[in-house]
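> I would like to see how this sequence folds:
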Amino acid sequence: MTYADLADLPGSKTEPDGSAVVRLLSYNVRSLRDDREALARVIRACAPDVLCVQEAPRFFRWRKYAAWLGRRTDLCYVTGGATASGPMILSSLRAHVEHTEDVLLPRTPGPHRRGLATAVLRFGSSARLAVVSCHLSLQAAERRAQAGLLLDRLPHAATPHAVVAGDLNERPDGRAFRRLAGALQDCGAVRPWGGAYTSTPDDPHQRIDAVLASEGVEVLGCGVPVGLPGVTGRDLRAATDHLPVLAALRVPAAAAA
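The predicted structure follows:
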């Protein structure tokens, strides 16, 4: 993939038929413990309409850090953070927020509790997208169960179109990843774009972060934005311990009643 090709990922727009091209970025930010300015530069260069965060700050003054991230990336807080035990959703002003819900998943003794940040966003007059930001368990059995609980929440009653984005803590051949990909489109496999591996920034060798979309959502491109104009290798290495996943998706307009 050449840098010129990377620049060709479709930009945000609403089509004459009411469908919407949405740019969505999924990023594990490691609680903003690394170079925050590098992180903000990467996010701004990706120009997302929707940012699905994992490992958002969730302890003391976490809302202050969520607000800082929004200010530095020209995005608005939608839902999640401490209330979802880590996952969070931000969006541009292009998105109209119709519904939000933070979901805490059943807790296994020992590891910290996991959760889901969920929202229904509308683009234009009728292109609705249910969004889930997730961070699955480090334990394989719990991870697979969480994948099932996540799928149980889709589709949302407000829309048949959905996207799940997050740190799955598992490669595509894992049971939880396969469970999700059996019900949803694995966007990075359907329309590869950019880089494939998300871990680690210093030595990318495994794909454990993903964007998955329901049938009916057209995948226009999905991958790690290595070499995207404005995204430098130095910033990617300094920002956090994961590489981000950027996807361009075409969301159909709702059918007329």
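> for the rest of this, base every contact and every neighbour count on C-alpha atoms.
Noted.
> strands along the stretch 51-200 of the chain, start to end?
76-80, 88-91, 96-104, 115-123, 127-135, 162-167, 185-186 (DSSP state E, counting those that start in this stretch).
> so which residues make contact with the last one?
When contacts are taken as CA atoms under 8 Å, 6 or more residues apart in numbering, the neighbours of strand 185-186 outside the stretch itself are A210, V211, L212, A213, S214, E215.
> mind checking how far that strand is from the chain centre?
Centroid separation between strand 185-186 and its chain, computed with CA atoms, centre = their mean, to the nearest Å, is 13 Å.
> with the third one instead?
Distance of strand 96-104 from the chain centroid (CA atoms, centre = their mean) equals 15 Å.
> swap in the fourth one?
A distance of 11 Å separates the C-alpha centroid of strand 115-123 from that of its chain, computed with CA atoms, centre = their mean.
> which residue is the nearest non-sequential neighbour of Y65?
Once flanking residues are discounted, Y65 sits nearest to P57: 6.7 Å by CA to CA, 6 or more residues apart in numbering.
> pretty sure S31 contacts P57?
Yes: using CA atoms under 8 Å, S31 makes contact with P57 at a distance of 4.5 Å.
> just to revisit the earlier point, so which of the contacts of strand 185-186 is the most crowded?
A210 (32 neighbours; other CA atoms under 10 Å).
> quick revisit: mind listing what the residue nearest to Y65 touches?
P57 sits next to R30, S31, L32, Y65, A66, G81, A82, G86 when contact means CA under 8 Å, 6+ apart.
> just the residues you listed: which are in helices?
Residues from these lying in helices, with DSSP state H as the criterion: Y65, A66.
> A157: which of the contacts of P57 is nearest?
G81 (23.6 Å; CA to CA).
> wait, that closest one sits on M88?
Yes: the pair G81 / M88 is scored as a contact, 4.8 Å apart, by CA under 8 Å.
> please give the structure of this sequence too, so both can be compared:
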Amino acid sequence: MTVRAATYNVRGLRDSVPALRRVITAMRADVVCLQEAPRLLNWRARRRDLAAGCGLRVAAGRRRGGVAVLTGPRVRVLHAESHLLSVIAGLETRALAVAVVAVEGVRLAVGSLHLDLREAARIRHATEAMALMRRAAARFDAGMLLGGDFNEHPPQPTWRYLAAQLTDCYAAAPSGDGLTFTARRPRHRIDALFATRDLRVVSCGGVAAANADLTEASDHLPVLAELRVVP
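Below you'll find the predicted structure:
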């Protein structure tokens, strides 16, 4: 059985929402990890409307931190939780949204994370997020999938920390060049999906959507992975 999972920084819906809906719809994803989800005026309704317009629903995520998990029609949500990560003076509030889901009998703890521009904050928050993810996964005997905008490149410390414990999906089964930022001139791979090693990565890369939509929907490109799991 294959699960389609995606991660996407949607820049607070400040770009073309119709283009964004078309890109997310093109994913045909079972789970979508969002970063920079709306968190100001009417944030709940804006998240809900975006999800509904793509045939999805909001499974997890609160206002602060701007992270959320959306799920598709064949996904059953077993549990949802949101956590504020440790506050660091002068830096933006960071959070982790977690949805524990069942897809045709397979359980997954799916987390969405957006790390800081400062390296020390990134490693601190990644460590906290991994502990929270492990706790949720253990409680439900679930595999783990973490999607996010990590604001650093694969050779850097936080990326190495995550890749030592989880599979970097793109590195395992790359499709395309993997670059995600900026959408108009992609030169960096700072967005990624990481999965527990019991989930076999079939492919990971970009989304087959119109280039005009990809450049108008956000300043980031999404990452989509196909994962093969056994119930």
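> quick one on the thing from earlier: quick one: map the residue nearest to Y65 of the first structure onto the second structure.
Counting by TM-score structural alignment, P57 of the first structure lines up with P38 in the second structure.
> what about its match, distance to R200 of the second structure?
Separation of P38 of the second structure from R200 of the second structure (CA to CA, to the nearest Å): 32 Å.
> now W43 of the second structure
Look at W43 of the second structure and R200 of the second structure: by CA to CA, they are 35 Å apart.
> next: V230 of the second structure.
For V230 of the second structure relative to R200 of the second structure (CA to CA), the value is 10 Å.
> how about L221 of the second structure?
With CA to CA as the criterion, L221 of the second structure and R200 of the second structure are 23 Å apart.
> so which of these two has more stuff around it?
Counted by other CA under 10 Å, L221 of the second structure and R200 do not tie: L221 has more neighbours, with 28 against 18.
> test my guess that the more buried one contacts D177.
No: using CA under 8 Å, L221 of the second structure makes no contact with D177, being 11.7 Å away.
> re the thing from before, quick one: which of the strands of the stretch 51-200 of the first structure is nearest T200 of the first structure?
Comparing the strands of the stretch 51-200 of the first structure by CA to CA, strand 162-167 comes nearest, at 12.5 Å.
> what sits in contact with each of G81 and M88 of the first structure?
Common contacts of G81 of the first structure and M88, defined by CA under 8 Å, 6+ apart, comprise A56, A117.
> out of those two, which sits in the busier spot?
Neighbours of G81 of the first structure and M88, each counted by other CA under 10 Å, are more numerous for M88; the result is 31 against 28.
> residue in the second structure matching the more buried one?
Using TM-score structural alignment, the partner of M88 of the first structure in the second structure is A68.
> ok, that match - contacts?
Going by CA under 8 Å, 6+ apart, A68 of the second structure touches C33, L34, Q35, A37, V58, A59, A60, G61, R62, A97, V98, S112.
> the nearest residue to it once chain neighbours are set aside and V110 of the second structure, how far apart?
Leaving out its chain neighbours, the residue that sits closest to A68 of the second structure by CA to CA, 6+ apart is G61, at 4.2 Å. Distance of G61 of the second structure to V110 of the second structure, given as CA to CA: 12 Å.
> hey, what's in contact with both of the two?
V69, V98.
> for the lengthiest helix in the second structure, buried residues please.
When the second structure is parsed with DSSP H, its longest helix is helix 119-140. Under the neighbour-count criterion of 16 or more other CA atoms under 10 Å, helix 119-140 of the second structure has 121-123, 125-130, 132-133, 136-137 buried.
> and R23 of the first structure? What does it align with in the second structure?
Per TM-score structural alignment, the equivalent position to R23 of the first structure in the second structure is R4.
> double-check that its match belongs to a helix.
No: assessed with DSSP: H, G, I helix; E, B strand; the rest coil, R4 of the second structure is strand; it does not lie in a helix.
> surely it and V31 touch.
Yes: using CA under 8 Å, R4 of the second structure is in contact with V31, at 6.8 Å.
> more crowded one of these two?
Looking at R4 of the second structure and V31 with other CA under 10 Å, you find the greater number of neighbours at V31, namely 31 against 19.
> grab the nearest non-local neighbour of the more buried one.
Closest residue to V31 of the second structure apart from its sequence neighbours, by CA to CA, 6+ apart: T71 at 4.5 Å.
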